[in-house]
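Peer 1: Any chance you can model this:
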Amino acid sequence: MRLAAIALSSLLLAGCATAPDRDGRLQPGISRGEDVIAWHGQPRRVWPEADGGRTLEYSSQPIGRHCYMIRFDAAGRLLGVTDGLSPASRARIEPGMTPEQVSHILGGERSRVFFRLSGEDVWDWTIEPDQIGYGLRFNVHFKDGRVLRTSQSMVFPSRRFPGMDD
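Peer 2: Sure, this is the predicted structure:
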């Protein structure tokens, strides 16, 4: 009985762990928003689009490294799935953008820190590392409500608390 419960739990977790970009059930032009919500749960945010469509945001922040943006047309049909934290999406962040524009591309941030002396509000996202061994964060620096610049920072393992990032 216990073995059957463990097997069932594993199957359920595996089904939940299927990332939207690899989910074979999502078919462009066929799948609908209700299908995605039934399979992946409620999105973190729903973004209305200028063409009458909408984008469902599935962010794995603060710990995960992806933010799936699932885009639908005005009729509610799936157009596509993108990872808001992919290198291509991060490259779309330009000086002068507003926080809302940045969030619409990257999804919800991991954290925000305000630096009083520089007047910068820095938001960060955990992203896939470029090299093995250290974590990586993508940072967007805002000043006066506009993007000033972007940067990346490495995350070194904690010496005091092994397994946790500094």
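Peer 1: Could you use CA atoms for every contact and neighbour count after this?
Peer 2: OK.
Peer 1: out of everything not next to it in sequence, what's closest to the spatially most central residue of the chain?
Peer 2: Note on the chain: the residue nearest the mean C-alpha position is Cys67, at 1.8 Å, using CA atoms, centre = their mean. What sits nearest to Cys67 in space, not counting adjacent residues and going by CA to CA, 6 or more residues apart in numbering, is Ser59, at 4.0 Å.
Peer 1: Next, the structure of the following sequence, for comparison with the previous one:
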Amino acid sequence: MRITALASSIAICSLLLAGCVTAPDRDARLQPGVSRSEDVMAFYGQPRRIWPEADGGRTLEYSSQPMGRHCYMIRLAADGRLVGIEDGLSPASRARIEPGMTPEQVSRILGTERSRVLFQLSGEDVWDWTIEPDQIGYGMRFNVHFKDGRVLRTSQSMVFPSRRFPGLDD
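Peer 2: The predicted structure is shown next:
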């Protein structure tokens, strides 16, 4: 009897947790043209940042950095209705980063970065984001290299697991 009750409790907890981790782009509760900003915030809480749009709308940024691999940009019309949801760290979004862009332009596409490192000798300020890996077993970072306040180039780097501290990747 105890084992059955324990198994039932574990099953219920698993289902509840699965519901909590639904990504906004796959959440059936969010419908373009129907859902409103209040609905989004009720399901996902306060966004990390809110970006104003030229047409009076807003984009809500839900970044999972530093450990997550997605940044959901939820676009709202001026009346607060949902227009669309995009993962700012998808391959298509990362491909939009071009030389000459400003840090703000990059942040509006990719969202909040995981970290920033300034390399004194080269003068490069490198921002990185944790992204989905190309292969199983290694973590992956997308890097944007800035020089003089403009994108110089982008790169990707593999993250090898730590031998001294298992579970930590850098």
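Peer 1: The counterpart of Val140 of structure 1 in structure 2 and Leu15 of structure 2, how far apart?
Peer 2: The alignment partner of Val140 of structure 1 in structure 2, by TM-score structural alignment, is Val144. Distance check for Val144 of structure 2 against Leu15 of structure 2: by CA to CA, to the nearest Å, it reads 38 Å.
Peer 1: could you say what helices and strands the helix or strand containing Ser157 of structure 2 packs with?
Peer 2: Using DSSP states H and E, Ser157 of structure 2 maps to strand 150-159. Judged by 3 or more CA pairs under 8 Å, 6 or more residues apart in numbering; DSSP states H and E, strand 150-159 of structure 2 is in contact with strand 139-147.
Peer 1: What residue in structure 2 is paired with the residue nearest to Cys67 of structure 1?
Peer 2: Residue pairing (TM-score structural alignment): Ser59 of structure 1 is matched to Ser63 of structure 2.
Peer 1: for Met154 of structure 1, same thing?
Peer 2: Met154 of structure 1 maps onto Met158 in structure 2, by TM-score structural alignment.
Peer 1: okay but its match is in contact with Gly139, surely?
Peer 2: Yes: using CA atoms under 8 Å, Met158 of structure 2 is in contact with Gly139, at 5.8 Å.
Peer 1: So Arg116 of structure 2 sits against Glu124, correct?
Peer 2: No: checked against CA under 8 Å, the pair Arg116 of structure 2 and Glu124 is beyond contact range at 10.2 Å.
Peer 1: Those two: which has the busier surroundings?
Peer 2: The neighbour comparison of Arg116 of structure 2 against Glu124 (other CA atoms under 10 Å) goes to Glu124, with 19 against 14.
Peer 1: What sits closest to the alignment partner in structure 2 of Arg77 of structure 1 if chain neighbours are left out?
Peer 2: Using TM-score structural alignment, the equivalent of Arg77 of structure 1 in structure 2 is Arg81. Closest residue in space to Arg81 of structure 2, ignoring its immediate chain neighbours: Arg36 at 4.3 Å, by CA to CA, 6+ apart.
Peer 1: Measure how buried that neighbour is and give me the count.
Peer 2: Arg36 of structure 2: 18 surrounding residues under other CA under 10 Å.
Peer 1: Show the contacting residues for the residue mapped onto it from structure 1.
Peer 2: Alignment note: Arg36 of structure 2 maps to Arg32 in structure 1; criterion TM-score structural alignment. Arg32 of structure 1 makes contact with Phe72, Gly76, Arg77, Leu78 under the criterion CA atoms under 8 Å, 6 or more residues apart in numbering.
Peer 1: ok, Arg32 of structure 1 to Leu79 of structure 1 distance?
Peer 2: Using CA to CA, Arg32 of structure 1 is found at 10 Å from Leu79 of structure 1.
Peer 1: overlap in contacts of the two?
Peer 2: Phe72.
Peer 1: Glu113 of structure 2 matches what in structure 1?
Peer 2: Taking TM-score structural alignment, Glu113 of structure 2 has Glu109 as its aligned residue in structure 1.
Peer 1: Spell out, range by range, the helices that occur in structure 1.
Peer 2: Using DSSP state H, the helices assigned to structure 1 run over residues 2-16, 33-40, 87-90, 99-106.
Peer 1: which residues sit against the first one?
Peer 2: Okay, so that is helix 2-16 of structure 1. Contacts for helix 2-16 of structure 1 (CA under 8 Å, 6+ apart): Trp39, His40.
Peer 1: Average offset of it relative to structure 2?
Peer 2: Mean deviation of helix 2-16 of structure 1 relative to structure 2 after superposition (mean CA distance after the TM-score superposition for structure 1): 5.1 Å.
Peer 1: now the third one
Peer 2: Taken over the aligned residues, the distance from helix 87-90 of structure 1 to structure 2 averages 0.3 Å (mean CA distance after the TM-score superposition for structure 1).
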